[in-house]
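# Please work out how this folds:
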Amino acid sequence: MTTDHHAASTHPELSITRSEAGAGRPVLILHGGGGPATVAGLSQHIARTAHAITPVHPGWNGTQRPEWLTGIDDLALAYLHHLQDRRLRDVLVIGSSLGGWIAAEMAVRDTAGTITGLVLIDAVGVHVETEPITDFFALDARRAAEHSWHDPDRYHVDPADLPADELTRRQGNMATMRTLAGAPYMHDPKLLRRLGRVQVPALLVWGESDRIVTPAYGAAYADAFADGTLEIVARAGHLPQIEQPEATMALIDAHFHRTGAASAVPR
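Prediction:
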């Protein structure tokens, strides 16, 4: 794990804690509200064939969140500037849940062409009139599991059974998520109509049993992109990379090879 001190042109210095592994095409992997553990397996898989960059969002897992960082747009710009300051090109950005929202916001702001592919995994971030996002903050642990997992009995954890430090970590993560994404709830009202300007191929991977954001929500999200594709993962909920890793990784691997500079060679 490394810490990078990044100064964006419009913001004070931002400290980005991140892990990096592997070599080749850069792949930025953005976790959701559950923290970096939810994408750890995905990062390990990507690092076998590419350069996996996995940040911890400021405020998660006890990391520092500066006072000016109050919205997902701030985070999206910070990560975009980080890639550009490092002169990284041909970047695939993968985001799970909240991380998918950050990835979409990065793409609409990427005027330099840094990003050449997107993967959004059960992403939040847009408003779909007919498919409202479930208020996760209003759910108790059991109902949260039922909304999040295809097999809730396997993944449900009673908070009373957690060690004190783990409970504190989870509560801190939720508090940060509420600050960054709580109002309006889990979306940017302007984002859906802006996605049509995003020309890079976007793969939207969705668990068929997700009740936080439904597959129909995912279909509307995919349709908003200029080049969006929706793939449904059977027997998975909000985190298919955990419930069905092989099926999820296969979809991402195929998209990795379809996008980027190597795939754009003239015939």
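# Only C-alpha atoms from now on, for both contacts and neighbour counts.
OK.
# just checking, what's the longest strand in the chain?
Secondary structure assigned by DSSP state E gives strand 13-21 as the longest strand of the chain.
# And the next helix or strand past that strand?
strand 26-30 (DSSP states H and E).
# What is the distance between that following strand and the centre of its chain?
From the chain centre to the centre of strand 26-30 is a distance of 9 Å (Cα atoms, centre = their mean, to the nearest Å).
# what separates the helix or strand that it is followed by from the chain centre, distance-wise?
Downstream of strand 26-30, the first helix or strand assigned by DSSP H and E is helix 40-46. Taking Cα atoms, centre = their mean, one finds the center of helix 40-46 at 14 Å from the center of the full chain.
# So for helix 40-46, what gets flagged as buried?
Under the neighbour-count criterion of 16 or more other Cα atoms under 10 Å, helix 40-46 has A40, L42, S43, H45, I46 buried.
# ok, the residues you listed vs A234, which is closest?
L42 (17.9 Å; Cα to Cα).
# Quickly note the distance from the residue lying closest to the closest one once chain neighbours are set aside to R87.
Counting by Cα to Cα, 6 or more residues apart in numbering, L42 lies nearest to Q241, which is 6.8 Å off, once chain neighbours are set aside. Look at Q241 and R87: by Cα to Cα, to the nearest Å, they are 29 Å apart.
# One more sequence to fold, the one below, so I can look at both together:
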Amino acid sequence: MQRSTNVKPSTVERLALSGGTLRLITAGDGPALVYLHGTGDQGSLLPVFATLAEQYRIVRPDHPGFLQSDDFRPAITSIAEIAAVHEQLLDELGIDEFVLVGCSLGGWVAAELALRIPHRVRRLVLIDPVGLAGDGSAPNLFDLTSEQALVATVHDEGRRAAARSAAPDPQVAAGLARSRAAAQRLAGDPYMHDPSLAGRLGSLALPVELVWGDDDGIVPVSYARFWLDALPQAHLTVVPDAGHLPHVEQPQAVRDVLTREAPAWS
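Okay, the predicted model is just below:
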């Protein structure tokens, strides 16, 4: 089947909520797909989601205190509170049901959001998520140099070389620094997990997809088993030749996961 090329351009807007203003990117029409980003996200709509705008309404917010969203008042003190802000955002946008996708730290936020409003989440897709204690083999991101973080995140050496040679964008650099500081404050101790999360996930009865890059040096693929233990209904897809961001390095493989066996929407 030939895909339509009539994809609406993305729109960047700011939406005032109780406590502050969120920046968000939206694109497309149809059933909603909400993407929650990780710490290293540069604040743009990734190509995999731009193509999905052919069939979904893509909603990609910056977390409160990350990238170009406001620092909320009162101050956000936990990942669960980020999820509460995104619930408020969805209410404001009038989105009752949606596919929920989260990567890395955004995967943890997505899990917390699904726990808050499971009746509204049609499908939960977690891409190389943090949030569970795991086996202790993951490096502490906040202890890594920029070069070490690049090697741990990106599988392909060509992409690493391109990242090293790219001219720095001051706005992107400032957003990344903000995100890193916020993540360290909210998830630095205990490092990138909530000891209570695994036990709480058992209440989720909705469909869950786990997607993991086989060469993830930030959250090793061995961590997937802890998510499978907590979410026995989950289906795991390991993406070859991909690091911590398989939806960037192997977008078609992740697109296939996001579009297969999509639930019927009324």
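# Once they're superposed, what TM-score comes out?
After superposition, the two chains reach a TM-score (TM-score structural alignment, normalised by the length of the second structure) of 0.86; 253 aligned residues with a Cα RMSD of 2.2 Å.
# hang on, the earlier thing: quick one: which of Q241 and R87 of the first structure has more around it?
Q241 (24 against 9; other Cα atoms under 10 Å).
# List the contacts of the longest strand of the first structure.
By Cα atoms under 8 Å, 6 or more residues apart in numbering, the surrounding residues in contact with strand 13-21 of the first structure are 1-8, 44, 47, 51-58, 63-64, 66, 78.
# and these, which are buried?
Buried, going by 16+ other Cα under 10 Å: H6, A8, A47, H51, A52, I53, T54, P55, V56, H57, P58, A78, out of the contacts of strand 13-21 of the first structure.
# OK, contacts around the fourth one?
Pointing back at H51 of the first structure there. E20, A21, G22, A23, G24, R25, P26, V27 are the contacts of H51 of the first structure under Cα under 8 Å, 6+ apart.
# repeat that with 7 Å
A21, G22, A23, G24, R25, P26, V27 (Cα atoms under 7 Å, 6 or more residues apart in numbering).
# what's the spacing between the residue mapped onto it from the second structure and E261 of the second structure?
Under the alignment (TM-score structural alignment), H51 of the first structure pairs with R57 of the second structure. Separation of R57 of the second structure from E261 of the second structure (Cα to Cα) stands at 18 Å.
# Do a quick rundown of the helices in the first structure.
Ranges of helices in the first structure, per DSSP state H, are 40-46, 72-85, 98-109, 141-148, 152-155, 164-181, 191-194, 215-224, 240-243, 245-258.
# Quick one, which of those gets closest to L204 of the first structure.
helix 215-224 (6.3 Å).
# and that closest one, which stretch of the second structure?
The aligned range for helix 215-224 of the first structure is 221-230, by TM-score structural alignment.
# Can you point out the buried residues in that stretch?
V221, Y223, A224, W227, L228, A230.
# With stretch 231-240 of the first structure instead?
Buried, per 16+ other Cα under 10 Å, within stretch 231-240 of the first structure: E231, I232, V233, A234, A236, G237, H238, L239, P240.
# since we're on the counterpart of G125 of the first structure in the second structure, how many residues are nearby?
Structural alignment (TM-score structural alignment) places G125 of the first structure against G131 in the second structure. G131 of the second structure has 24 neighbours, counted by other Cα under 10 Å.
# Now G131 of the second structure. Nearest residue, chain neighbours left out?
Among residues not flanking G131 of the second structure along the chain, H193 sits closest, at 3.9 Å (Cα to Cα, 6+ apart).
# In the first structure, what residue corresponds to V254 of the second structure?
Checking TM-score structural alignment: V254 of the second structure goes with T248.
# Which residue is the nearest non-sequential neighbour of its match?
T248 of the first structure sits nearest to Q241 (Cα to Cα, 6+ apart), 5.6 Å away.
# what residue of the second structure takes the place of L83 of the first structure?
L83 of the first structure maps onto L90 in the second structure, by TM-score structural alignment.
# Near that match, how many other residues are there?
Neighbours of L90 of the second structure (other Cα under 10 Å): 16.
# Check T111 of the first structure too.
Neighbours of T111 of the first structure using other Cα under 10 Å come to 10.
# could you check the distance from it over to R197 of the first structure?
Taken as Cα to Cα, the span from T111 of the first structure to R197 of the first structure is 11 Å.
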